[in-house]
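Asker: Here is a sequence with its predicted model. Questions after.
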Amino acid sequence: MATATEADAMRRAIALAARALGSTSPNPVVGCVVLDARGRTVGEGWHQRAGGPHAEVNALRAAAEAGHDVRGGTAVVTLEPCNHTGRTGPCAQGLIDAGIARVVYAVADPNPTATGGAATLAAAGIETEGGLLADEAAAGNAAWLTSVLHHRPFVVWKYAATLDGRSAAADGTSRWISSAESRADVHRLRAEADAVVVGSGTLRADDPHLAVRGREDVTQPLRVVVDTNATVKPGARVLDDAAPTLIAVAEDADTRHLAGVETVRLPRGADGAGLDVAALLTALHERGVCSLLLEGGSTLAGAFLAAGAVDRVIGYLAPALLGSGPTALGDAGIGTIAQALRLDVTDVTRVGPDLRITATPIAPATASVPEEN
């Protein structure tokens, strides 16, 4: 049974793993803490980028560089050590070679190409224990786990609104509903995501840039525009070279004016007006996108919710009232209170003058994505 020291080490490993959110896809985020035979922390590491050393290797390297002996020690890892050779060697074998006597991990690896590390460790005589703080570790790795288990990206819907749910005033003005602190926090969300998506309506109304600003050493997310009829104009800010961009259009859309811009052709939804959400998510998954930040607008957000394709909701509520104007959420296919999409609130945090509310849907629905007006 895991000790209190190992539990503390796992909490630290989960925090270390989070440092690489947005930088490891299509790999998971993983943290590792190495304890010596007396239970003292002698090495820490995390997987920083796909193709680079894994968390266990970095932690063992840190211990060695500090002159610590890890033989007979314990490795505490957020994910079962991998058991395959890809761009790097198998971590299970690395722990064996280092003389580690015990491995405690949080989440079993569901990837069929990498699983089996615990069995390899046990066969080598190393004591192994899984499941320590599994829920916490899985929450930190939700994007990768969703990608592996469900073959689609993990979708976070972000919105900003007044307390009465308005995303803009009656005249269409919306800058700025939320505070500077909230807007800076959104750039953190972008930095943690593999892709950021908006609809064509938001593109026409706001000409958003969608790249991460104000943060150093980040991997810019893929900017995705759901533009069924290819209405985006050359010169749109999202088409600059600050970050990669993908325009999702219908199979019959005329894209001759988008020469040099990467596009993906997708089938229309059941109503024929917009793109099929499942096809969009599949296309992004095939590009290695594990996490998707849905930024707007209200029509697209409603469509994703109706499609059961939102895994987390993050709302920035400003202490202001408008009384009229566009709402933050459009038609989500809900016609009666009995169909309301109930949420489990997991966090409420003050960000500047605003409230940031994080919640997860309890019961998703199904639908397709309409064209945003």
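Answerer: Thanks, I have it.
Asker: C-alpha from now on. contacts and neighbour counts both.
Answerer: OK.
Asker: Let me know the helix or strand that L210 is in.
Answerer: Assigned by DSSP states H and E, L210 belongs to neither a helix nor a strand.
Asker: how long is stretch 305-324 end to end?
Answerer: 23 Å (C-alpha to C-alpha, to the nearest Å).
Asker: neighbouring contacts of that stretch?
Answerer: Contact with stretch 305-324 is made by 154-164, 166, 169-170, 177-179, 182, 277, 304, 332-334, 353-361, 364-369, as judged by C-alpha atoms under 8 Å, 6 or more residues apart in numbering.
Asker: Just the ones in strands from those residues, please.
Answerer: The strands, defined by DSSP state E, take in 154-162, 354-361 from those.
Asker: still on that earlier bit, can you flag the buried ones in the contacts of stretch 305-324?
Answerer: The neighbour count (16 or more other C-alpha atoms under 10 Å) marks 154-164, 166, 169, 177-179, 182, 277, 304, 332-333, 354-361, 364-365, 367-369 as buried among the contacts of stretch 305-324.
Asker: Nearest residue to G125 in space, ignoring adjacent ones along the chain?
Answerer: Spatial nearest neighbour of G125, excluding adjacent residues (C-alpha to C-alpha, 6 or more residues apart in numbering): A101 at 7.9 Å.
Asker: separation between that neighbour and P81?
Answerer: Between A101 and P81 the computed distance is 14 Å (C-alpha to C-alpha).
Asker: between these two, who's got more neighbours?
Answerer: Under the criterion of other C-alpha atoms under 10 Å, the comparison of A101 against P81 puts P81 first, with 33 against 21.
Asker: adding another structure so you can compare the two:
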Amino acid sequence: MGRAVELAARGLGSTRPNPVVGCVITDASGTVVGEGWHERAGGPHAEVNALRAAGPAARGGTAYVTLEPCNHTGRTGPCAAALVEAGIARVVYAVPDPNPQASGGAATLRAAGVATESGLLAERAEEGNAAWLTSVRLGRPYVLWKYAATLDGRVAAADGTSRWISSAESRADVHRLRAEADAVVVGSGTLRADDPHLAVRGRDGLTAADQPLRVVLDTRATIRPTARVLDEAAPTLIAVAEEADTRHLTGVEVVRLPHDKYGISVDALLGELHRRGVRSVLLEGGPTLAGAFVAAGAVDKVVGYLAPVLLGAGRTALADAGIATLTDALRLRITDTVRIGPDLRITAVPAGPFVPTALKEH
């Protein structure tokens, strides 16, 4: 199952709106005879790829799958039926499928006489498929907030300069995060200050269709026609307030959304992205945008790149997030720390349920 989880990760960034899934098949004696993963939306699922690799050796064997085999016909046929047809005798899956349209695969397998077990390495499989599982369970994309800061928590100097706080190695690692995301989100402040391109670099053979959707939150539609996000390297969506004047925005897709004191409504934005099939968001905006997402209770993971640099003044990583007292703080649990060049990359997730102050007031 551990190998199946590793295989599933190979599909990150290319299976939207489907989950990432890995499968390993052993023959009747326990020897691995087939491996597969869901490589691209619309293509064969992990189980089918593994069955093809195993061939006749799959008969009487066991399939280890990170997600309960699907039970519906979409662009591909049901995996539960494919496993039965191949003569698989036992299926071990890590996580039950929460999607009501596709669940029920285990019941179909049992009805056909196939032994089934669930829960093996469920926590690891859940973590690897967190984006899709979050989207199904909460009806919104999974949000990873990434930032780079000095050791004293500054993301820019007093004069506004911020390039480059982190190392080249850390910046290359950010492109990995972009490649694994369905959408990259920034605000108009970051756009004005840095004019980011937001497309994935450093990966051969990546077409515009393979790139994550670039999303700019621009309440008053102030984006300049020369902004680099408006090129054809990747698709771009500009989110503006309902009353914004967008006559100057030609040749780019615009969506009008309600706004609140933080700017474009985070809930409305995530709802719109979910409707478009986006299952994972990389939040690359500055402190103001990050504060809005935290205030909305919409940050699922934080990745911070801490550079061995001190500034003493300048913008901090997080602006107003609607947290007025320490007891209301968003507490995090560190899940990983690793050196990236001279920097330290810290990964953390919410330690428990977080109720935004705005919700408490209601």
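Answerer: Cool, the structure landed. These numbers come from a predicted model, not from an experiment.
Asker: quick one: TM-score?
Answerer: Here the TM-score for the pair of chains, by TM-score structural alignment, normalised by the length of the second structure, is 0.96; 354 aligned residues with a C-alpha RMSD of 1.1 Å.
Asker: Which element, helix or strand, includes A53 of the second structure?
Answerer: Assessed by DSSP H and E, A53 of the second structure sits inside helix 46-54.
Asker: can you map out the strands along the first structure?
Answerer: Per DSSP E, the first structure has strands spanning 31-35, 41-46, 74-79, 102-107, 127-130, 154-162, 195-199, 222-226, 245-250, 263-266, 291-296, 312-318, 343-351, 354-361. These are given in chain order.
Asker: between those, which one is nearest to G22 of the first structure?
Answerer: strand 291-296 (7.9 Å; C-alpha to C-alpha).
Asker: in the second structure, what residues pair with the closest one?
Answerer: Against the second structure, the aligned range for strand 291-296 of the first structure is residues 280-285 (TM-score structural alignment).
Asker: what's the matching stretch in contact with?
Answerer: Residues outside stretch 280-285 of the second structure that contact it (C-alpha under 8 Å, 6+ apart): 131-132, 141-147, 177-178, 181-187, 190, 290.
Asker: What subset of these is buried?
Answerer: When the contacts of stretch 280-285 of the second structure are checked for burial by 16+ other C-alpha under 10 Å, the buried set is 131-132, 141-147, 177-178, 181-187, 190, 290.
Asker: And T134 of the second structure, what's its match in the first structure?
Answerer: Correspondence of T134 of the second structure to the first structure, assessed by TM-score structural alignment: T146.
Asker: hang on, isn't D159 of the second structure packed against A193?
Answerer: No. Assessed by C-alpha atoms under 8 Å, D159 of the second structure is found out of contact with A193, at 11.5 Å.
Asker: Looking at these two, which one has more neighbours?
Answerer: Comparing D159 of the second structure with A193 by neighbour count (other C-alpha under 10 Å), the higher total belongs to A193, at 12 against 9.
Asker: any idea what that one aligns with in the first structure?
Answerer: Aligning on TM-score structural alignment places A193 of the second structure opposite A205 in the first structure.
Asker: Could you do A172 of the second structure as well?
Answerer: Under the alignment defined by TM-score structural alignment, A172 of the second structure corresponds to A184 in the first structure.
Asker: do the same with V92 of the second structure
Answerer: The criterion is TM-score structural alignment: under it, V92 of the second structure has V104 as its aligned partner in the first structure.
Asker: Now do the contacts for its match.
Answerer: By C-alpha under 8 Å, 6+ apart, the contact set of V104 of the first structure is 2, 6, 74-77, 128-130, 132.
Asker: And A241 of the second structure, by the same measure?
Answerer: A241 of the second structure makes contacts with 218-221, 256-259, 264, as judged by C-alpha under 8 Å, 6+ apart.
Asker: how about a cut-off of 10 Å?
Answerer: For A241 of the second structure, the set of contacting residues under the criterion of C-alpha atoms under 10 Å, 6 or more residues apart in numbering consists of 217-221, 255-260, 263-265.
Asker: aligned partner of it in the first structure?
Answerer: The equivalent of A241 of the second structure in the first structure is A250 (alignment by TM-score structural alignment).
Asker: Same check on A9 of the second structure?
Answerer: Residue mapping for A9 of the second structure onto the first structure gives A18, with TM-score structural alignment as the criterion.
Asker: how close does that match sit to T255 of the first structure?
Answerer: When distances are taken as C-alpha to C-alpha, A18 of the first structure and T255 of the first structure turn out to be 39 Å apart.
Asker: for S324 of the first structure, same thing?
Answerer: Computed with C-alpha to C-alpha, the distance linking S324 of the first structure and T255 of the first structure is 37 Å.
Asker: okay, the two: which has more neighbours?
Answerer: The residue with more neighbours, out of S324 of the first structure and T255, is T255; 17 against 14, by other C-alpha under 10 Å.
Asker: Need the nearest residue in space to the more buried one, chain neighbours excluded.
Answerer: In space, and not counting its chain neighbours, T255 of the first structure is closest to A230: 6.2 Å by C-alpha to C-alpha, 6+ apart.
Asker: repeat for N111 of the first structure
Answerer: Using C-alpha to C-alpha, 6+ apart and skipping residues adjacent in sequence, the residue nearest N111 of the first structure is V148, 6.5 Å away.
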